[in-house]
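Enquirer: Pasted the sequence and its predicted model underneath.
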Amino acid sequence: MTASSLLRDTTFMRFWVGQMAASFAQQMLLVGLGWQIYNLTDSALSLGLVGLARYLPQLALTLYGGHVADNLNRRTIMLISRGVMTLTIAVLAITSVLEIITPAIIYGCCITMGAARAFEMPATQAMVPKLVGPDLLAPALTWTASGREATTIIGPALGGVIYLFGAGALYGTSAACALLSAVILLGLDYRHEQRPRQPMTLDSLLGGFRFTWHNPVVFGSISLDMFAVLVGSVTALLPIVARDILQTGPWGLGLLRSAPAVGAVLMSLYLAWRPIDSRVGVKVFAAVAVFGAMIVLFGLSHSLWLSVIALAVMGAADMISVVIRQTLVQLETPDEMRGRVSAVNSIFISTSNQLGEFRAGLVASLIGAAPAIVIGGLGTLAITALWAWWFPALTRRDRLDMRAGPKTK
């Protein structure tokens, strides 16, 4: 089977289109949240609190979400989660149109959306291997990641333009995309595999952590990604960089938010032509090192176009890391554990993204945005070196497929 088989797989393509609609909703939403909260408060810390409000519910609920994903129909979980997301974004739209929106309303909506994501992410990640099978898993994950990054190019730029007509218009468009994603997935042909339901016990909830901890390749790859992004995240600071350093407006913010995705999509096209099939461990560490170096360059830049280039290269490097990490996690995990292991992966991702945004906002409020970005990039480089030393099994990993690579315990 070849990657082109995915194009003839109507089930996967329906899933893919639904994911893209949801990603459009998310990317446009993030532009609105960042620009609106900064204009309401003029505070870097408030930008960080938006990320924290989305993160804490995911931290509290994702393990339970993984348990649910291993016991109930994963498609149903996705649909309910996206319904909650649609209603929450609609609240942001209505309050913005009525001009009664406050930072408290924004934080409350972020908490609700974080709770919905805690159930959606494990279910979504665990569905993919059942939709395509192991032979097409790496191409499917590459397609999904590249499509998501493509929406990250168009979504923020489109969101910046729509925001010119008001926050309500932006949130309304985002809500429509979220609703569309749910409608598309209604007809998805997904067969839930009935198993004896496991009672919710501490042992069951922690099963994903135990499996991850005892697999150095899986644990090394997802913890590397978590800490690299945690200390190097710049997303929350983009409104400050756009307005105060680069002297641009919402369109410039949309451009900056889109730049990493441009690099990611270009890299995904290259990976579709030349898949990663050897020395995956060395390549993932090299990718994360380039990611950190580009963060440093971005922090030092006072040119819009140099900043865009740095972010684009950063996105290309991140795409390599994402494809390797996600493929390793899914190939090394048995299906009956995928929900819980995906929940662990989701916690790591959420920690790196949302808590990373809070860290960036907090540090920037103390020492300024540019120094915070540079220090974060240097921290990412230090973490890359430490992880290469601490996880030799990941460094030595040659192939993605566990049947072709060294065995792990």
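Expert: Perfect, thanks for sending it.
Enquirer: rest of the way, CA atoms for contacts and neighbours
Expert: Will do.
Enquirer: Which helix runs longest in the chain?
Expert: Determined from DSSP state H, the single longest helix within the chain is helix 10-41.
Enquirer: What residues sit buried inside that one?
Expert: 11-38 (16 or more other CA atoms under 10 Å).
Enquirer: could you check the angle helix 10-41 makes with the following helix or strand past it?
Expert: Using DSSP states H and E, the helix or strand that follows helix 10-41 in sequence is helix 44-69. Inter-element angle recorded for helix 44-69 and helix 10-41: 150 degrees (by axes from the mean of the first three to the mean of the last three CA atoms, to 10 degrees).
Enquirer: Which helix or strand lies directly C-terminal to helix 44-69?
Expert: helix 74-97.
Enquirer: quick one: that following helix to chain centroid distance?
Expert: Mean-position distance between helix 74-97 and its chain equals 18 Å (CA atoms, centre = their mean, to the nearest Å).
Enquirer: hold the first one in mind and look at this next one:
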Amino acid sequence: IVLLRWVPVLYAEKMQALEATAWQRFTAGIRFIRSRPIILGTISLDLFAVLLGGVVALLPIYAQEVLEVGPTGLGALRSAMALGEVTVGFYLSTRPFNRHVGMVMFIAVAIFGLANLVFALSSLFWLSFAALLVAGGADMVSMYIRSSLIQFSTPDAMRGRVNAVNMLFIGSSNELGEFRAGTSAAWFGAVPAALLGCFCTLAVTGGWMLGFKSLRQVDRFEDAAPGSKG
């Protein structure tokens, strides 16, 4: 009977220890990311670029009120970015590159912002579709470089923690980005909201290029590895 009474207490203590350990691992990942400018710049660039510059949430409004293409056109617009991502992803799987990766990543994010800017200003369906196609392709290039840089920059002992923080930021940036776009559209209208997001993405890209010099100067993925002299 005495042992049975102690079972809930021991279980509760074990759960508290596990929760404390999980929290410690998470905070350790945060501290490590803050100590590595390449990882911090890579993750935060993706966070703010998607948070501020996404236009996917505004596609139904554009399809109905701006482009006037109806449900069929909306479906095509929704598939445009995915088509661009798949096409570029297939190309990268057959012809990967490994030179000037830091600068290429910034250029890809800038192209993403500019393509969304073209979409925001366009009143032609084919131009809007092409802009989203380019935006999807640029996002795939950026994602390819970001994921590789994070893997190369993180030692084995910290890789799981860093990936957990990175996935948390990726998921939250998409959801918060849609909230930002919808709220801005309700306040200012769909077109001003899209324009504001695009300009913010371009501003973030320029600011991060100036603020994270080490990330901009990465030539090869191997140069981002801890202890690398590249």
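Expert: Now that the structure is in, tell me what you want to look at. These numbers were taken from a predicted model, which means no experiment stands behind them.
Enquirer: Post the TM-score for the overlay when you can.
Expert: Scored by TM-score structural alignment, normalised by the length of the second structure, the superposition of the two chains gives a TM-score of 0.85; 212 aligned residues with a CA RMSD of 2.1 Å.
Enquirer: what's the longest helix of the first structure aligned against in the second structure?
Expert: Aligned using TM-score structural alignment, helix 10-41 of the first structure spans no residues in the second structure.
Enquirer: Which strands or helices does the longest helix belonging to the second structure pack on?
Expert: The longest helix of the second structure (DSSP H) is helix 2-35. Judged by 3 or more CA pairs under 8 Å, 6 or more residues apart in numbering; DSSP states H and E, helix 2-35 of the second structure is in contact with helix 37-53, helix 159-188.
Enquirer: What helices and strands are in contact with the next helix-or-strand element following the longest one?
Expert: Using DSSP H and E, the next helix or strand after helix 159-188 of the second structure towards the C-terminus is helix 190-211. Packed against helix 190-211 of the second structure by the contact rule (3+ CA pairs under 8 Å, 6+ apart) you find helix 37-53, helix 101-121, helix 159-188.
Enquirer: Using neighbour counts, pick out the buried residues of the longest helix of the second structure.
Expert: In helix 2-35 of the second structure, counting by 16+ other CA under 10 Å, buried: R25, F26, G29, I30, F32, I33.
Enquirer: show me the contacts for the most centrally placed residue in the second structure.
Expert: The C-alpha lying nearest the average C-alpha coordinate of the second structure belongs to D46 (CA atoms, centre = their mean; 3.5 Å). Counting by CA atoms under 8 Å, 6 or more residues apart in numbering, D46 of the second structure touches I170.
Enquirer: what do we get in the first structure for it?
Expert: Under the alignment by TM-score structural alignment, D46 of the second structure pairs with D225 in the first structure.
Enquirer: so who does L300 of the first structure touch?
Expert: Per CA under 8 Å, 6+ apart, neighbours of L300 of the first structure: A370, V374.
Enquirer: what do you get for V341 of the first structure?
Expert: G66, G207, G208, F209, F211, T212, V329, T333.
Enquirer: okay if I get those as a markdown table plus distance to A317 of the first structure?
Expert: As requested, the contacts of V341 of the first structure are exported to a markdown table (distance: CA to CA, whole Å):
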| residue | distance to A317 of the first structure |
| --- | --- |
| G66 | 29 |
| G207 | 31 |
| G208 | 28 |
| F209 | 27 |
| F211 | 28 |
| T212 | 24 |
| V329 | 19 |
| T333 | 25 |
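Enquirer: Can you get me the start-to-end distance on stretch 65-75 of the second structure?
Expert: In stretch 65-75 of the second structure, first residue to last residue: 15 Å (CA to CA, to the nearest Å).
Enquirer: residues in the first structure aligned with that stretch?
Expert: The aligned range for stretch 65-75 of the second structure in the first structure is 244-254, by TM-score structural alignment.
Enquirer: in that stretch, what's buried?
Expert: Buried-residue list, stretch 244-254 of the first structure, by 16+ other CA under 10 Å: I245, L246, P250, W251, G252, L253, G254.
Enquirer: export these to CSV and tack on distance to S81 of the first structure and secondary structure?
Expert: Shown next, in CSV, are those (distance: CA to CA, whole Å; DSSP: H, G, I helix; E, B strand; the rest coil):
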residue, distance to S81 of the first structure, secondary structure
I245, 38, helix
L246, 37, coil
P250, 29, helix
W251, 30, helix
G252, 32, helix
L253, 28, helix
G254, 27, helix
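Enquirer: Can you give me the separation between the counterpart of I383 of the first structure in the second structure and I43 of the second structure?
Expert: Per TM-score structural alignment, the equivalent position to I383 of the first structure in the second structure is V204. Look at V204 of the second structure and I43 of the second structure: by CA to CA, they are 13 Å apart.
Enquirer: Next, format the buried residues of helix 2-35 of the second structure as JSON lines and append distance to A110 of the second structure.
Expert: Output for the buried residues of helix 2-35 of the second structure, formatted as JSON lines (distance: CA to CA, whole Å):
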{"residue": "R25", "distance to A110 of the second structure": "34"}
{"residue": "F26", "distance to A110 of the second structure": "31"}
{"residue": "G29", "distance to A110 of the second structure": "28"}
{"residue": "I30", "distance to A110 of the second structure": "27"}
{"residue": "F32", "distance to A110 of the second structure": "27"}
{"residue": "I33", "distance to A110 of the second structure": "24"}
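Enquirer: who touches the residue nearest to G73 of the second structure when sequence neighbours are not counted in this structure?
Expert: Excluding its sequence neighbours, the residue lying closest to G73 of the second structure (CA to CA, 6 or more residues apart in numbering) is A63, at 6.5 Å. Going by CA under 8 Å, 6+ apart, A63 of the second structure touches V69, G70, P71, G73, L74.
Enquirer: ok, the second one - contacts?
Expert: Under the criterion of CA under 8 Å, 6+ apart, the contact partners of G70 of the second structure comprise A63, Q64.
Enquirer: Tell me the secondary structure at A404 of the first structure.
Expert: Secondary structure, DSSP: H, G, I helix; E, B strand; the rest coil: A404 of the first structure is coil.
Enquirer: Any idea which of the helices and strands packed on helix 2-35 of the second structure gets closest to L4 of the second structure?
Expert: With CA to CA as the measure, helix 159-188 is the member of those nearest L4 of the second structure (36.7 Å).
Enquirer: Contact partners for E357 of the first structure?
Expert: L47, G48, G51, L52, L230, S233, V234, T235, A236, L237.
Enquirer: 6 Å - rerun?
Expert: By CA atoms under 6 Å, 6 or more residues apart in numbering, the contact set of E357 of the first structure is G48, G51, A236.
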